[in-house]
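Asker: Sequence first, predicted model second:
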Amino acid sequence: MIIGASGGIGHALSDHLKAQGTAVTRMSRSADGFDLTKPVVVAHRLAQLTDPFDLIVIASGALEVDGAGPEKSMRAVSAQAMLDQYALNAVGPALVLKQAHRLLPRDRKSVIAVLSARVGSIQDNRLGGWVSYRAAKAAVNQIVHTAAIELARTHKLSVCVALHPGTVKTAFTQKYLGRHPAVEPEEAAGNLLAVVRGLAPSDTGGFYDWAGQPVPW
């Protein structure tokens, strides 16, 4: 299952898996109304799913919500903009992870991956700015780590991780690329799925980049 399947990375992940002969359930706000910021919608839609998934990727997210872009400094912080970032980038994934125990199999390896971002790393933050987005991604990293601990108690072969896809050329990032190197969504999807294939249950609870390298918290 790919959540956020209409976005650049989510769409590429879905197509990549389908091309490999994998059955894919696509969910997104724009295509079928699966809005991570609406708890009732998330609970209702996930409750309709009965078969377990070997892979769930939460690829939803945004740098801008309702026109509020990343702050250049703390002086630009807005309470509403910060709450909106948390609702989409942290609370939304948490609502899915809340049901992970029911959506994943217990008798074989399964992976649930949440797309995070290196800017959510507290240790790696040397520039400041982007306060709300950074904080929301740091929050979702903690949520993923906590979910992994709890899931491992009942699903011994499960892997629950946060993944940094690198900088990808999508509508999500086009205003902020500048001279920063970026890859096409199709390449990012291939990179992420290679990381997923290489994960073992012992890797659960971690934060990894597109090359499978650990990202500092």
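Answerer: Sure, I can see it. Numbers count the residues shown, from 1 in each chain.

Asker: only C-alpha atoms for contact and neighbour calcs from this point on.
Answerer: Fine.

Asker: Okay, buried residues for whichever helix in the chain runs longest please.
Answerer: In the chain, assigned by DSSP state H, the helix with the most residues is helix 131-152. For helix 131-152, the neighbour count (16 or more other CA atoms under 10 Å) marks 131-145, 147-148, 151-152 as buried.

Asker: from memory Gly128 sits against Arg75, does it?
Answerer: No: contact criterion CA atoms under 8 Å: Gly128 and Arg75 do not qualify, at 11.4 Å.

Asker: which one of those two has more residues nearby?
Answerer: Gly128 (12 against 9; other CA atoms under 10 Å).

Asker: secondary structure class for the more buried one?
Answerer: Put simply, Gly128 is coil when judged by DSSP: H, G, I helix; E, B strand; the rest coil.

Asker: here comes the other one, which I'd like you to weigh against the first:
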Amino acid sequence: MIKTPEWPRTAAIFGSTGGIGHALSHALAAKGCETIYCGSRQGIEPSGPRLVPFDFDLTDEASIKAAAEHMKERPPEWVIIATGILTLPDGRGPERTYKRIDGDAMGQVLALNTIGPAMIAKYILPLMPRADRFVFSAISARVGSISDNGLGGWHSYRASKAALNMLLKNFALEIGRTHKQGVIVGLHPGTVNSDLSEPFQTNLPDGQLTKPSDAANNLLDVLAGLRAEDSGMVFDFKGEAVPA
């Protein structure tokens, strides 16, 4: 008998105005989640039944702390960090050679892809229950895998995602000592039709580009099937482990 997925009653999406984050917010509502905290810099989108917007800035620790305080009375059972940057707003990145590495640009990528999610963990993980299952996840990328890297390039992005994966492993080990049912994982959504991937969609093989709504449902299905022993790993949209 196929077990019916157990969807959360409360959830939080950090980065709810991006393609994947927006789709995740509405997919969770469609699955019956009662309260979905939807975080963005403006704090006004998306809107709709069960969606509770809040504002935060990945580079402002105080705003992340305030967001956690906002959720304290009814903490999310599932948390998904759906933020990330590949190309900076000024057009820099991703670097195809080490000769193009720019320290300032690399710092910005690490701040958004690695340090920001770490700050979210700092303030959200203390809200998680000790005795019950919870999920804390962040959108990562297969290119963050060190052992699976056969092409090189994209230095700042690869490094930021590899560092994110290491942090998720660290958090899983630490919190697993006291929260035996917790699940902390990275997620590789595939190539999703979004602003992040738009400059790199040329010449993609047919069928490789995924709609945000499909990507969201794929990732939610993966999270629903994970257990405590999976904590600390990275999984793709098919539920397969991504090599470290």
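Answerer: Perfect, thanks for sending it. Values in this document were obtained by computation on a predicted structure and should not be read as measured data.

Asker: re earlier: what residues in the second structure pair up with the longest helix of the first structure?
Answerer: Alignment note (TM-score structural alignment): helix 131-152 of the first structure is matched to residues 155-176 of the second structure.

Asker: and the aligned partner of Arg118 of the first structure in the second structure, what is it in contact with?
Answerer: With TM-score structural alignment defining the correspondence, Arg118 of the first structure maps onto Arg142 in the second structure. With contact taken as CA atoms under 8 Å, 6 or more residues apart in numbering, Arg142 of the second structure is in contact with Asp148, His188, Asp236, Val242.

Asker: Just give me the match in the first structure for the third one.
Answerer: The reference is to Asp236 of the second structure. Using TM-score structural alignment, Asp236 of the second structure sits opposite Asp209 in the first structure.

Asker: what's the distance between its match and Lys156 of the first structure?
Answerer: Using CA to CA, to the nearest Å, Asp209 of the first structure is found at 24 Å from Lys156 of the first structure.

Asker: go on, Val140 of the first structure?
Answerer: Val140 of the first structure sits 22 Å away from Lys156 of the first structure, going by CA to CA.

Asker: ok, now Pro185 of the first structure?
Answerer: Distance from Pro185 of the first structure to Lys156 of the first structure, by CA to CA: 32 Å.

Asker: now do Gly205 of the first structure
Answerer: Distance, Gly205 of the first structure to Lys156 of the first structure, by CA to CA: 13 Å.

Asker: does the equivalent of Pro117 of the second structure over in the first structure sit in a helix or strand, and which one?
Answerer: Using TM-score structural alignment, the equivalent of Pro117 of the second structure in the first structure is Pro93. Assessed by DSSP states H and E, Pro93 of the first structure sits inside helix 92-97.

Asker: Ok, Asp195 of the second structure next?
Answerer: Applying DSSP H and E as the criterion places Asp195 of the second structure outside every helix and strand.

Asker: what does it align to in the first structure?
Answerer: In the first structure, the residue matched to Asp195 of the second structure (TM-score structural alignment) is Ala171.

Asker: Now do the same contact list for the spatially closest residue to its match that is not a sequence neighbour.
Answerer: Residue nearest to Ala171 of the first structure in three dimensions, not counting chain neighbours: Gly8, with 7.2 Å by CA to CA, 6 or more residues apart in numbering. Going by CA under 8 Å, 6+ apart, Gly8 of the first structure touches Thr170, Ala171, Phe172, Pro185.

Asker: mind checking the SS state of whichever residue in the second structure pairs up with Leu46 of the first structure?
Answerer: Counting by TM-score structural alignment, Leu46 of the first structure lines up with Ala68 in the second structure. Secondary structure, three-state DSSP: Ala68 of the second structure is helix.

Asker: just checking, Ala68 of the second structure touches Tyr123?
Answerer: Yes: contact criterion CA under 8 Å: Ala68 of the second structure and Tyr123 qualify, at 6.0 Å.

Asker: Comparing the two, which residue is more hemmed in?
Answerer: Remark: of Ala68 of the second structure and Tyr123, Ala68 carries more neighbours, 22 against 16, as counted by other CA under 10 Å.

Asker: gap between that one and Asp102 of the second structure?
Answerer: Between Ala68 of the second structure and Asp102 of the second structure the computed distance is 33 Å (CA to CA).
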